[in-house]
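Engineer: Predicted model, plus sequence, below.
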Amino acid sequence: MGRQPKQPNRQLADLVTEVRLSRKGLARRVVERGAAVGVELAYDHTAVGRWLGGEQPNPPVPELIAEVLTEVAGRRVTTADCGMVAGQASADIGLEFSLSIAEATAAATALWRSDVERRRFLVGASYAVAVYPAASMRWLTMPGPEHPVSGQGFRRIGQTDVDAVRTMTAAFRDLDNRVGGGKVRATIVQYLHSSVAPLLQSSYPEPIGRQLFATAAELTKLAGWAAYDLEEHGLAQRYLIQALRMSRAAGDAGLGAEILAAMSHQATYVGRPGDAVDLARAAQIAARTAGLAVLESECHMVEAHGHAARSDGSMCATSLNAAERAYDRADHARPPWLDYFDAAYLSAKTAHCFRDLGDTARTAQFAELSLDMSGGYTRGRAFNLCLLASARADEDPHEAVRIGREALALAAGLESRRSLAYLREVRHRLAPHADIPDVAEFRHRVLEVATRAD
């Protein structure tokens, strides 16, 4: 419950009268503005009545009210003008691709700090549909190159400081693959806040600055990926946008392509395949700039998955063929953050495409190939086993259960909501065979695990 002043809010009442906005209209606009930045609200005219009576809503609602009245009044309206107290952070923190490096640094560090503090508007933030297209457009149109400038700190940092962040990033990346995003995300964010933020605000020469922004971008991307793995989609968006901005400050087109591909991956997952295709195509432009054929292959693959999710088999096939051609001309040199993309991963993404197109035979074929994967990718193996089990469910439910049990055993060591989503899909595919004892037992175990996690 917010703070309850003794007097009615005359300032807010005067503003509402000035702009000729009904209580119902103000409530609707605040709810819509919240949805645009991933904050779910449920206000109506009675809530506005309480605000006019002097009730102070919890952050970030005062900022949202001020933004709505700014738009309607055609002039700048602050929270103070509304007779309200501003929170320490705006509801749209992290959702904008900043125009300057200084603004980018401030936005990223503010996001890390707010996340460490578990600010209320970040917890459970929903996916905001407009922000990825805006960020990718700014990525494509922003002039360059940029020149990272030193912060105002007295400390002078160098190569050893950047190398330390790289070492930590590699360790976090390995842990994420082995145990899932839920077990590492909070630690990554704390490290960004307590160790990386002070480095960005220190003094450094430009070559060190570029490396620092690249490593910070990579780790920020990993924090976003971990949030995505937990299905905290609004939070993941904010991290991926800030990672993309820092990769631009670093002048690292390849890393930018990888982050855009991650955005595309998430867009398909949340049911925005059209956006996924657009993001994948932006990623391809960046990958060609970087001159990395294997990265270009990945970007064609995420486009193919977007087309498959739209049930467009023809365009999916075109993108799959482009991905294979790019992969065939790739050499072995690649950045460490791209080590996961190999023939097995290519097969797994192809299996996803055929799954979404309803082709169970080819889903099974490529899911089988995807199991010939490197060690250390526990979560990925659980995903691939679930893909295969789902594809086998109708043809051989006993075999699907055997494969599903292997996936379930791996998932037991993970904290990954996406893993549970894959297991639920296997359970759903086995529903027609629920009268078979081992199928019934497996479906019950999946339900128990999923319920316990929820």
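Structural biologist: Right, received. Where do you want to start?
Engineer: Please count neighbours and contacts with C-alpha atoms only from this point.
Structural biologist: OK.
Engineer: For the helix ranked longest in the chain, name the packing helices and strands.
Structural biologist: As assigned by DSSP state H, the longest helix anywhere in the chain is helix 206-229. Secondary-structure packing of helix 206-229 (3 or more CA pairs under 8 Å, 6 or more residues apart in numbering; DSSP states H and E): helix 159-179, helix 185-191, helix 233-250, helix 253-269.
Engineer: swap the cut-off to 6 Å and go again
Structural biologist: Judged by 3 or more CA pairs under 6 Å, 6 or more residues apart in numbering; DSSP states H and E, helix 206-229 is in contact with helix 233-250.
Engineer: Just the angle for the helix it packs on relative to helix 253-269, thanks.
Structural biologist: Angle of helix 233-250 versus helix 253-269, following axes from the mean of the first three to the mean of the last three CA atoms, to 10 degrees, is 160 degrees.
Engineer: could you say what helices and strands helix 233-250 packs with?
Structural biologist: Where contact means 3+ CA pairs under 6 Å, 6+ apart, helix 233-250 is packed against helix 206-229.
Engineer: if you set the cut-off to 10 Å instead, what comes out?
Structural biologist: Applying 3 or more CA pairs under 10 Å, 6 or more residues apart in numbering; DSSP states H and E, one finds that helix 233-250 contacts helix 101-116, helix 131-141, helix 206-229, helix 253-269.
Engineer: between those helices, which one is nearest to residue 452?
Structural biologist: Nearest to residue 452, of all the helices and strands packed on helix 233-250, is helix 206-229, at 17.3 Å by CA to CA.
Engineer: got another, please set it beside the one above:
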Amino acid sequence: MTLSGDAISRLLTEVGWQPEQLARRLNECAERHGRTERLHLKTPYKWKKGDVPRSPWPSLTIALLSEQLRRAVTLDELGWPDDGFEAMTASAGLELPWSPAGALQAAEVVNEPEGMMHRRMFLTLLGSALTSPAHEWLITQQPLDVASTTGRPLSGEVVDHLDAVTASLRRMDDHLGSGQTLGLVREHLSIVVGVLRNRRYPDTIGRRLHTTAGELLRLAGWLSFDNGHHSQAQRFWIAGLYQAHTAGDRGLGANILGFMSCQAKDLGQLRQAVTLAETARASYPGTSPKVAAILDLRAAEAYANNQSVADARRALDSAFDRLADNRPEYGDPDWAYWINEAQAHAQAGYCYVKLEDWSRAREHLRAALRLQGNEYSREGALRNALLATTYVRQGHPDLDKALALGDQAVDTLTGQVTSARCIKHVRNLVGSLTPYRRTPTVHRFCQDARDLIAT
């Protein structure tokens, strides 16, 4: 056995893993960080014999082992050469003052040109590191003045135009999905950051600009998350919290925490998902029923994934009650446009799928599709995939209904919308159909879905 083989063997013994376990963990790690590469489960046996892994496995291996052993494991310790990547946590470069200058720097750090980041591999925050930015945002005192005294003066009319573009980008995402929209969001964010950096404005305009930047960072994080790039999403959202703090916009900050909660439950960080969702609810002092309903629904999702049935139902009931109170004087922010009865039913349906209450899940998902109409959108694809799953997993499966709904989801995601998150639900549907794969119609559907879920 070579020196490198002896080193990886020793570390596997220290962490208590067989080579197959290492391969599985590395594949999970690669998926979590938006990588397409996958290891064969037997490959680490070759490493024990002295073979050197190809990129990105050296960087991912030392990051994974460092996390498990709670100490720094290096490539030198393993006897492996530099693979061209620099692994760092998703919060790297974002340990900044909670001030206007810190907020501006945070936006610039996360939105730097991708060519400058080609060597960096950001590692997704987990555990307490995931909730730490939320805690800092919650307890830090807000700045008294965010005015700028340099450059040419800026009028509120310019901010109106910037916000109009932001609103268009939000709605573009609904129909095109993450893959086709993120680049445009980053370009617009660069313009807003440039205005913040180079123009003169009073406190009121400055707060509006930071709110605009924060919403663009929230949207960029959502698009990254929807496309499966978790660490990138976290970086955008942390930077967004800096903007929300500087703007004094508690609603925006709470909404960002809600999205972070949504991601946490997808990463299997169920306790952290609840913590983030409840922090978001507790931190929002505003009166907008739509915003409060959004935060209730995020909490319901977190509780459902945690199998806390009573808490999930209470949060769902609260969300529907708030949406019924639609008096116009509350002044809902534009970013809350998407929450309506159809979306609330869709998220309730998702919760009941997680709780394996198939009849309630179907009731809500059907209501969502009925209220939505026949629109081909990412949300329509998601609802069809979830509804199809209920027909497969009920006591007596109805494969015909499941496959008809699955076909609609595949059709939308193949020709209309890009969304790795929705494709994951189609992949889960295919997995649920595995016991019936010898049925010709099931075999045909799985073949049709093969190219889609391979992406």
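Structural biologist: The structure has been received and is ready for your questions. Since the model is a prediction, treat every value here as computed from it, not as a measurement.
Engineer: now what about the TM-score between them?
Structural biologist: For these two chains in superposition, a TM-score of 0.78 is obtained (TM-score structural alignment, normalised by the length of the first structure); 386 aligned residues with a CA RMSD of 2.8 Å.
Engineer: would a markdown table of the helices and strands packed on helix 233-250 of the first structure with mean neighbour count and distance to residue 185 of the first structure be doable?
Structural biologist: Converted to a markdown table, those look like this (neighbours: other CA atoms under 10 Å; distance: least, CA to CA, whole Å):
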| stretch | mean neighbour count | distance to residue 185 of the first structure |
| --- | --- | --- |
| helix 101-116 | 20 | 11 |
| helix 131-141 | 17 | 22 |
| helix 206-229 | 25 | 6 |
| helix 253-269 | 26 | 16 |
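Engineer: Save those as CSV, and put in distance to residue 314 of the first structure too.
Structural biologist: Formatted as CSV, these follow (distance: least, CA to CA, whole Å):
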stretch, distance to residue 314 of the first structure
helix 101-116, 40
helix 131-141, 24
helix 206-229, 29
helix 253-269, 18
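Engineer: isn't residue 120 of the first structure right next to residue 114, touching?
Structural biologist: Yes. Taking contacts as CA atoms under 10 Å, residue 120 of the first structure lies within contact range of residue 114: 9.0 Å.
Engineer: What does residue 5 of the second structure correspond to in the first structure?
Structural biologist: Under the alignment by TM-score structural alignment, residue 5 of the second structure pairs with no residue in the first structure.
Engineer: same check, this time on residue 351 of the second structure
Structural biologist: Under TM-score structural alignment, residue 351 of the second structure pairs with residue 353 in the first structure.
Engineer: Tell me which other helices or strands the helix or strand where its match lies touches.
Structural biologist: Per DSSP states H and E, residue 353 of the first structure falls inside helix 343-356. If you count contacts as 3+ CA pairs under 10 Å, 6+ apart, helix 343-356 of the first structure packs onto helix 293-309, helix 313-328, helix 360-370, helix 378-392.
Engineer: Most tightly packed of those helices?
Structural biologist: Greatest average neighbour count among those goes to helix 293-309 (a mean of 29), per mean count of other CA atoms under 10 Å.
Engineer: Let me have the helices and strands packed on helix 343-356 of the first structure in CSV, adding distance to residue 415 of the first structure as columns.
Structural biologist: Converted to CSV, these look like this (distance: least, CA to CA, whole Å):
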stretch, distance to residue 415 of the first structure
helix 293-309, 24
helix 313-328, 31
helix 360-370, 22
helix 378-392, 9
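Engineer: closest to residue 168 of the first structure out of those helices?
Structural biologist: The minimum distance between residue 168 of the first structure and those falls on helix 378-392, with 19.7 Å, by CA to CA.
Engineer: By how much does that closest one deviate from the second structure on average?
Structural biologist: Taken over the aligned residues, the distance from helix 378-392 of the first structure to the second structure averages 0.9 Å (mean CA distance after the TM-score superposition for the first structure).
Engineer: Measure how that helix sits relative to helix 206-229, angle-wise.
Structural biologist: Going by the same axes, to 10 degrees, helix 378-392 of the first structure makes 40 degrees with helix 206-229.
Engineer: Helix 343-356 and helix 378-392 of the first structure, what's the angle between them?
Structural biologist: 40 degrees.
Engineer: residues in the second structure matched by helix 378-392 of the first structure, start to end?
Structural biologist: Matched against the second structure by TM-score structural alignment, helix 378-392 of the first structure falls on residues 377-391.
Engineer: distance between the matching stretch and the chain's centre?
Structural biologist: Remark: stretch 377-391 of the second structure is offset 19 Å from the chain centroid, using CA atoms, centre = their mean, to the nearest Å.
Engineer: Now check residue 231 of the second structure against the first structure: what is it aligned to?
Structural biologist: Using TM-score structural alignment, residue 231 of the second structure pairs with residue 234 in the first structure.
Engineer: which residues touch its match?
Structural biologist: Contact analysis of residue 234 of the first structure by CA atoms under 10 Å, 6 or more residues apart in numbering lists 37-39, 95, 121-129, 224, 227-228.
Engineer: Quick check on those residues: which are buried?
Structural biologist: 37-39, 95, 121-122, 125-129, 224, 227-228 (16 or more other CA atoms under 10 Å).
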